[in-house]
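Colleague: Mind looking at a prediction? Sequence and model below.
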Amino acid sequence: MAQVAIITASDSGIGKECALLLAQQGFDIGITWHSDEEGAKDTAREVVSHGVRAEIVQLDLGKLPEGAQALEKLIQRLGRIDVLVNNAGAMTKRRFLIWLLMSGARFLPLMSTVHSYARKLRLVRW
């Protein structure tokens, strides 16, 4: 059974490149996207061209439980998780102090996703 990597925000940029590099190494890939579904589908097509599986799920880190739910969907579809590349982030065009105050709220969903992943690793005794 192939190892599974989930890469958040892998619809473009660094996340997409991580997905393709891991696919070249034989990993099945879980792809998340926020607003570019076509980009996620393109990434999935390129991943599959390396002879591995790809699944896509939308992820909005602005909604607290969604990170863990998206991760859970991908684990169910791909059968396991071995690697999490937490590439997704939340950006704003607000002034720095406002951003600083808001960043705490944006940090919680990210940590929720990581916490969910850590529990899965404990279950497989990683």
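Modeller: Received it, and whenever you're ready, just let me know what you need. Since this is a predicted model, take the numbers as computed values, not measurements. Residues are numbered from 1 along each chain as shown.
Colleague: contacts, neighbours, all on C-alpha from now
Modeller: OK.
Colleague: What segments of this protein are strands?
Modeller: Secondary structure of the chain (DSSP state E): strands located at 4-7, 28-33, 54-58, 83-85.
Colleague: Specify the angle between the third one and strand 28-33 in degrees.
Modeller: For the pair strand 54-58 and strand 28-33, the angle between their directions (axes from the mean of the first three to the mean of the last three C-alpha atoms, to 10 degrees) equals 20 degrees.
Colleague: In strand 54-58, which residues are buried?
Modeller: 54-58 (16 or more other C-alpha atoms under 10 Å).
Colleague: Please identify which of those residues is nearest to Lys41.
Modeller: Proximity of the buried residues of strand 54-58 to Lys41 (C-alpha to C-alpha) peaks at Ile56, which lies at 7.4 Å.
Colleague: Have a look at the protein and report its longest helix.
Modeller: helix 96-123 (DSSP state H).
Colleague: could you say what helices and strands that one packs with?
Modeller: helix 66-78 (3 or more C-alpha pairs under 8 Å, 6 or more residues apart in numbering; DSSP states H and E).
Colleague: number of nearby residues for the closest residue to Gly89 other than its chain neighbours?
Modeller: In space, and not counting its chain neighbours, Gly89 is closest to Leu61: 7.4 Å by C-alpha to C-alpha, 6 or more residues apart in numbering. By other C-alpha atoms under 10 Å, the residues close to Leu61 number 23.
Colleague: Enumerate every residue touching Leu61.
Modeller: 67, 88-90, 106, 109-110 (C-alpha atoms under 8 Å, 6 or more residues apart in numbering).
Colleague: I'd like those as a markdown table, with distance to Arg122 and neighbour count appended.
Modeller: A markdown table is the format used below for these (distance: C-alpha to C-alpha, whole Å; neighbours: other C-alpha atoms under 10 Å):
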| residue | distance to Arg122 | neighbour count |
| --- | --- | --- |
| Gly67 | 18 | 25 |
| Ala88 | 23 | 19 |
| Gly89 | 25 | 14 |
| Ala90 | 28 | 11 |
| Arg106 | 26 | 19 |
| Pro109 | 20 | 21 |
| Leu110 | 19 | 23 |
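Colleague: just those residues now: which is nearest Leu74?
Modeller: The closest of the contacts of Leu61, once distances to Leu74 are taken by C-alpha to C-alpha, is Gly67, at 10.9 Å.
Colleague: Got another one to weigh against that:
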Amino acid sequence: MTQYSDDRVQDQQPGLEHEMDPKPDYAPRYPGSGRLEGKVAIITGGDSGIGRATAVLFAREGARVAFVYKTEDRDAEETVRAVEAEGGEALPLRGDVGSKDFCLQAVSDTVERFGKLDVLVNNAAEQHAQENFEDVSQEQMEATFRTNIFGQMFMVQAALPHLKKGATIIGVTSVTAYRGQDLLIDYSATKGAILSFVRAMASKLADRGIRVNGVAPGPIWTPLIPASFPPEKVESFGKGSTLGRPGQPNEVAPSLLFLACEDSSFMTGHVLHPDGGEALAD
């Protein structure tokens, strides 16, 4: 069984993929079939983890990909290389989704570069583990909500003027929206808010022909894990799932592809659950 090393615990959010041991698996498993041919996608948090895996898979399926990242330049460069290795085009956009002005600029830059926008994946997030809820500072709460839910709302507001009938929006929520997580109470609250946001926007945008769905991963081996938890939690991460292990980013990205393409054309307001059966493991 793979051991998830605790000697690379990180001290910054949202974490650095190139420092992880072992490295997450982001490579697509199957040949592309053109399911996003001619499409343009923006993926927030696309430098690493689920975002990188999604960017690479979308590129394999024919999409041109813009991706947002905060400060992780080295990881962003690897995502660009991986997208280009699939024959795709990548546009890295450095900034904070917690800023509405940045979100507006990111969408504007994408449309200027690629001419349109078809798919928005809201994936960027941060989390900060706290043993005692009374130790969660106001600053931490505000930062977590600003990145996780305000960022999704800002990106949707920025994208909507450019989205046409047939476009898709996908919000990444979490198993914690359904079962909570006692070390991540403010994070869990934001993920519950994302779930409600997905459902409300699905209803709101149905008459415009824009579908809105979500993905709720369970324990996935991404940079957020060593950046959030103490060594003993990193070592045992994911072992409580029904499958007894953490998932890999490339085990989540296919759910995002399904919701982005026409395979899910009769689905809106729904959430897929690549969680290793964690919701059953009580």
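Modeller: Looks like it arrived, so ask away. Everything quoted here is computed from the prediction, not taken from an experiment.
Colleague: related to what we said a few turns ago, for the strands of the first structure, which one sits closest to Val47 of the first structure?
Modeller: Closest to Val47 of the first structure of those is strand 54-58 (C-alpha to C-alpha; 6.4 Å).
Colleague: The closest one vs the second structure - mean distance after superposition?
Modeller: Following the fit onto the second structure, the mean deviation recorded for strand 54-58 of the first structure is 0.8 Å by mean C-alpha distance after the TM-score superposition for the first structure.
Colleague: counterpart of Leu117 of the second structure in the first structure?
Modeller: Per TM-score structural alignment, the equivalent position to Leu117 of the second structure in the first structure is Ile81.
Colleague: Provide a list of residues in contact with that match.
Modeller: Ile81 of the first structure touches 3-6, 75, 120-121, counting by C-alpha under 8 Å, 6+ apart.
Colleague: swap the cut-off to 6 Å and go again
Modeller: With contact set as C-alpha atoms under 6 Å, 6 or more residues apart in numbering, Ile81 of the first structure has these partners: Val4.
Colleague: Would you mind measuring from it to Ala118 of the first structure?
Modeller: 10 Å (C-alpha to C-alpha, to the nearest Å).
Colleague: From Gln105 of the second structure, how far out is the equivalent of the residue nearest to Gly89 of the first structure over in the second structure?
Modeller: Matched by TM-score structural alignment, Leu61 of the first structure corresponds to Val97 in the second structure. With distances taken as C-alpha to C-alpha, Val97 of the second structure is found 10 Å from Gln105 of the second structure.
Colleague: repeat for Gly87 of the second structure
Modeller: 26 Å.
Colleague: Can you show me which of the contacts of Leu61 of the first structure carry over to the second structure?
Modeller: Checking the contacts of Leu61 of the first structure against the second structure (both residues aligned by TM-score structural alignment, their matches' C-alpha atoms under 8 Å), the contacts still present are 67, 88, 106, 109-110.
Colleague: which outside residues touch stretch 5-23 of the first structure?
Modeller: 29-33, 39-40, 43, 47, 82-88.
Colleague: quick check: it aligns to which part of the second structure?
Modeller: Going by TM-score structural alignment, stretch 5-23 of the first structure sits over residues 41-59 in the second structure.
Colleague: first vs last residue of that stretch, how far apart are they?
Modeller: Start and end residues of stretch 41-59 of the second structure are separated by 9 Å (C-alpha to C-alpha).
Colleague: In that stretch, which residues are buried?
Modeller: By neighbour count on 16+ other C-alpha under 10 Å, the buried set for stretch 41-59 of the second structure is 41-59.
Colleague: what's the answer for stretch 116-126 of the first structure, then?
Modeller: Those would be 117, 120, for stretch 116-126 of the first structure by 16+ other C-alpha under 10 Å.
Colleague: Equivalent analysis for stretch 64-72 of the first structure, please.
Modeller: The neighbour-count check on stretch 64-72 of the first structure (16+ other C-alpha under 10 Å) flags 64, 66-72 as buried.
Colleague: Over to stretch 28-45 of the first structure?
Modeller: Buried, per 16+ other C-alpha under 10 Å, within stretch 28-45 of the first structure: 28-34, 39-41, 43-44.
Colleague: Show me which pair in the residues you listed is furthest apart.
Modeller: With C-alpha to C-alpha as the measure, no two of the buried residues of stretch 28-45 of the first structure lie farther apart than Asp28 and His34, at 20.4 Å.
Colleague: what would the buried residues of stretch 64-72 of the first structure look like in JSON lines with distance to Trp126 of the first structure?
Modeller: Shown next, in JSON lines, are those (distance: C-alpha to C-alpha, whole Å):
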{"residue": "Leu64", "distance to Trp126 of the first structure": "26"}
{"residue": "Glu66", "distance to Trp126 of the first structure": "24"}
{"residue": "Gly67", "distance to Trp126 of the first structure": "21"}
{"residue": "Ala68", "distance to Trp126 of the first structure": "19"}
{"residue": "Gln69", "distance to Trp126 of the first structure": "21"}
{"residue": "Ala70", "distance to Trp126 of the first structure": "21"}
{"residue": "Leu71", "distance to Trp126 of the first structure": "17"}
{"residue": "Glu72", "distance to Trp126 of the first structure": "18"}
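Colleague: Out of those residues, which is nearest to Ile98 of the first structure?
Modeller: Minimum distance to Ile98 of the first structure across the buried residues of stretch 64-72 of the first structure is 19.6 Å, recorded for Leu64 (C-alpha to C-alpha).
Colleague: tally of neighbours for Gly62 of the first structure?
Modeller: By other C-alpha under 10 Å, neighbour count at Gly62 of the first structure equals 16.
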